[in-house]
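Novice: missing the sequence, but the structure's below:
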């Protein structure tokens, strides 16, 4: 076989087999990336049969990492993170610490060096954003409070891992590894670390001051030409050239460069278009990344080290999950939130692979360690959907054992009750608003400006704390729980307003409200035309649907304008 078709063999075999196993994984309701990893294992030098070029696969994996990190940067939303910062920031950092210590302790017990054990522990501590977004999306949880906490938590993990990728090469020698090619190993470790941080700070400053203005400006300039392929090329060129430039000029990892390229593109007015146009390319390269990661895996470890693999899976799926759940409950969030966040973190993915590959290249992680991480990822991603399915049964099981539920659920939580300052007179004929999203905020503002009494029931504790600081009556918790509506004094309320949410939850809330206050009037914001029709058929309250209301308002405005014009038209 001529040597110059190695790339074609790799792509043809990789994509073909990845498609087959990805399809099987999807049919089994598992993330398709399991299929891509299996495809890589099949064409790897470690398994008999077809053998693809490993060096080429590594370069394609590097490209895959760049596009994956570019995608993470484009999805990185500071607003999402700020909404849940009080739980996501300390929670993620503590959970990373616990998981790293677990991985470190177990591997040092196996006789590994401290440096290897540290990298191994860090690899086990970070979950996959790709897997999480898919799991939450499939269950319609992305916009829920639990979903936002889980995504915010993973954004913090991603940021910590970006920092680890930057600092690891600088501290490799101190940890017992070796310098990357082109670095002087005789340099003082603190000098190296200082220089690395200085270069990173220089790169970040450059991206925030110049890149933030320059890239959107170029995108706008190209978008005016109206050429679709030139626009796509602009975004891809920005991703790859910033990633390479960060490495060549600032000595920063290409992964970090690509992450910031994504963040800068997100700042542009054309970010949605950029995301849509580059999605196929990003997905193709991320598939190549997972295939090449599979190629690194040696299946013999399953036979040679079964106990080690079980220990790794236990750390990922039990240790991390329990640590995260304990932290969420400590922050006095409900059991359901703790279980959702715990399930979200019961897997490892792309950052673990990137970090493991870097660890191997720095001589800090053995191939055995890398194989254990790959095995842990394969099993944990495969089992993750089952973990999500177990949330409800586990919650019911705990609640049936009331003494356990009382311990775990928020007992004596100050935010679950209205503060004493709220006057009892205030809690008569008030309007109870469930949910303080965009719709809830606008309604609250309008009512309060008119001097109408309002009590807000909201799941996100941080929003409730902010509302109380401003002197508003607010209570924390899921309004599907009768106790939350009781605390909002629904029995004396004049009106109940329900923000857009799941139709089953709306039914539960209305049933409880009408049981406690049969005279209460109910207003419901529907998320879709179909939902609005179902609620109207059920006759549980007055329904408002955004597009319908907009059309009504615009029609009324047009009719008014025509009448005014008609009124002012002089008659001959």
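Specialist: Perfect, I can see it now. Computed from a predicted structure; not experimentally measured. Numbers count the residues shown, from 1 in each chain.

Novice: from here on, just use CA atoms for contacts and neighbour counts.
Specialist: OK.

Novice: tell me where the stretch 251-400 of the chain has helices.
Specialist: 254-266, 271-296, 300-304, 306-314, 320-330, 335-344, 350-361, 367-389, 391-400 (DSSP state H, counting those that start in this stretch).

Novice: report the buried residues of the fourth one.
Specialist: Residues of helix 306-314 classed as buried by neighbour count (16 or more other C-alpha atoms under 10 Å): 308, 309, 310, 311, 312, 313, 314.

Novice: with the last one instead?
Specialist: Buried residues in helix 391-400, counting neighbours by 16+ other C-alpha under 10 Å, are found at 391, 398, 399.

Novice: what does it contact?
Specialist: Identification of contacts with helix 391-400 by C-alpha atoms under 8 Å, 6 or more residues apart in numbering yields 335, 336, 339, 340, 343, 404, 405.

Novice: what angle sits between it and helix 335-344?
Specialist: Angle between the axes of helix 391-400 and helix 335-344 is 140 degrees (criterion: axes from the mean of the first three to the mean of the last three C-alpha atoms, to 10 degrees).

Novice: mind giving me the packing neighbours of the next helix or strand after helix 391-400?
Specialist: Using DSSP states H and E, the helix or strand that follows helix 391-400 in sequence is helix 402-408. On a contact count with 3 or more C-alpha pairs under 8 Å, 6 or more residues apart in numbering; DSSP states H and E, helix 402-408 meets helix 391-400.

Novice: can you rerun that using 10 Å?
Specialist: Judged by 3 or more C-alpha pairs under 10 Å, 6 or more residues apart in numbering; DSSP states H and E, helix 402-408 is in contact with helix 320-330, helix 335-344, helix 391-400.

Novice: next up, a structure to set beside the first:
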């Protein structure tokens, strides 16, 4: 391609970006869906402004590499440790059952075994980009539902690596499937282990030297060197470049430079992601989709309904009430952006017949566009079956903005609710935060100032005005969570008075060691005693 032709296509892409992003933000829809639509319109099946989608494939692949790199950066050991076993089980079962069920349906429908594996695994994934953006806009990232959705998406992201390894094997070794899979798995583990070991030994000293130069362009160049270099190393070993980029993110996730790297790639991450989605839109055959409109409609509605209905009982087993389970299952019912990548890879390696993925690509795009409507439906279901709202972090911010010298109550179980009731009677200014929606709804119905969010998240405590609060009452049921919260806030706010409840003497000693000023070992009157202790401290 000539330079003039390349610049002309770059201008088309930039114009589409300038038009799409503001329009879809005004419509409260994901810009990623707008990029898909723009790609369809400017691509060969639309107005053919860009005649061949392959012209921008290298940049689109770079966009996927950046996305995988940023996902790797987010997978810190700390984030994995705080995920509760129930939520981990929920995410693992969702992937296993959904992929098995969809793959089984594809196999019965006549698809070959390899193709069924790819279709089942790909369609089991949900859109990380779309869901996280929607949760952020609705201020629900810190709610219990938001945290559960993030945990499920995190486990789904971990499943992408094996899928990227699986597809080339399915295309090259139909006859000796088990042996080929074993060999590919060993090769992938060996290559990724080598990348991680070399990276761990070299990255810290390298970034230490680079950061001391304080040259932003050098930091950016080093980041790109690692991103592209590990991608090429993976490609030379017969793996995908996206998998290499994911390994590069994992290498940097546990270093002190993680946040700086995320900040460095942020400006062009969204742009390259947009280019990738636009390239996907270009390969969608609009005429074929219109000719098979009935099939596309069935696939779209069937995919969303099937995923939602399968996740609903799993979320219920994960500890959610039915309204909360419905909201979680609906917000994760769409397809994933990575399905586009895996389907394209499967066609290139002959695992899926050319054109077979076209109806699925359209169904994926429509399901992603429908996510805000699914979230709205979940909210309506919640309000129908729960007569009282469970105000979230946005309402918490408004409630706390004029408060000073108030008390923050963490947890609204039996003890926390007893504290809040006493404060209400005595006229003590307080804000209570609870992660379980059913408890929030019940307490709100009783007239208590309670909000639905994860109180162990520091951003939630900041929203509650913890830096202006006079005291914190910790009434959490989980021992580790309570001790970690006390220790963190004691370090960040040395002057904050912290009072906590403990179920046992041993936990009481742990909380005292963590920095609690006063600990009440649980008895029937623990709520009254905590409230009285706070009142005494406020009068002092």
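Specialist: Structure received. The model shown is predicted, which means the values in this text are computed figures rather than measured ones.

Novice: now the TM-score, please.
Specialist: Scored by TM-score structural alignment, normalised by the length of the second structure, the superposition of the two chains gives a TM-score of 0.73; 444 aligned residues with a C-alpha RMSD of 3.7 Å.

Novice: picking that back up, and residue 213 of the first structure, which of the helices of the stretch 251-400 of the first structure is closest to it?
Specialist: Taking C-alpha to C-alpha, helix 254-266 is the member of these nearest to residue 213 of the first structure, at 8.4 Å.

Novice: which part of the second structure lines up with the closest one?
Specialist: Using TM-score structural alignment, helix 254-266 of the first structure corresponds to residues 241-253 of the second structure.

Novice: pull out the buried residues from that stretch.
Specialist: Neighbour-count burial for stretch 241-253 of the second structure flags 241-253 (criterion: 16+ other C-alpha under 10 Å).

Novice: tell me the one of those nearest residue 39 of the second structure?
Specialist: Relative to residue 39 of the second structure, the closest of these is residue 242; by C-alpha to C-alpha it sits at 21.8 Å.

Novice: quick one: the closest one from residue 160 of the second structure, how far?
Specialist: Residue 242 of the second structure sits 10 Å away from residue 160 of the second structure, going by C-alpha to C-alpha, to the nearest Å.

Novice: hey, what's in contact with both of those two?
Specialist: Here residue 242 of the second structure and residue 160 share the contacting residues residue 68, scored by C-alpha atoms under 10 Å, 6 or more residues apart in numbering.

Novice: one step back: now distance to residue 490 of the second structure too, for the buried residues of stretch 241-253 of the second structure, in TSV please.
Specialist: Shown next, in TSV, are those (distance: C-alpha to C-alpha, whole Å):
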residue	distance to residue 490 of the second structure
241	44
242	42
243	41
244	40
245	38
246	36
247	36
248	35
249	32
250	31
251	31
252	29
253	26
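
Novice: closest one of those residues to residue 340 of the second structure?
Specialist: Looking at these and their distance to residue 340 of the second structure, the nearest is residue 242, at 13.2 Å (C-alpha to C-alpha).

Novice: helix or strand for the spatially most central residue of the second structure, which one?
Specialist: Centroid-nearest residue in the second structure, with C-alpha atoms, centre = their mean: residue 150, separated by 3.7 Å. Remark: residue 150 of the second structure resides in helix 144-172, with elements defined by DSSP H and E.

Novice: which of the residues in that helix are buried?
Specialist: Neighbour count says helix 144-172 of the second structure has 144-157, 159-161, 163-171 buried, by 16+ other C-alpha under 10 Å.

Novice: how far out from the middle of the chain is the match of helix 254-266 of the first structure?
Specialist: Its chain's average C-alpha position is 17 Å from that of stretch 241-253 of the second structure, according to C-alpha atoms, centre = their mean, to the nearest Å.

Novice: so residue 161 of the first structure sits against residue 352, correct?
Specialist: Yes. If you go by C-alpha atoms under 10 Å, residue 161 of the first structure and residue 352 touch, sitting 8.9 Å apart.

Novice: list the residues that contact both of those two?
Specialist: With C-alpha under 10 Å, 6+ apart as the test, residue 161 of the first structure and residue 352 both reach 122, 123, 125, 126.

Novice: of the residues you listed, which belong to strands?
Specialist: Counting by DSSP state E, no part of these is found in strands.
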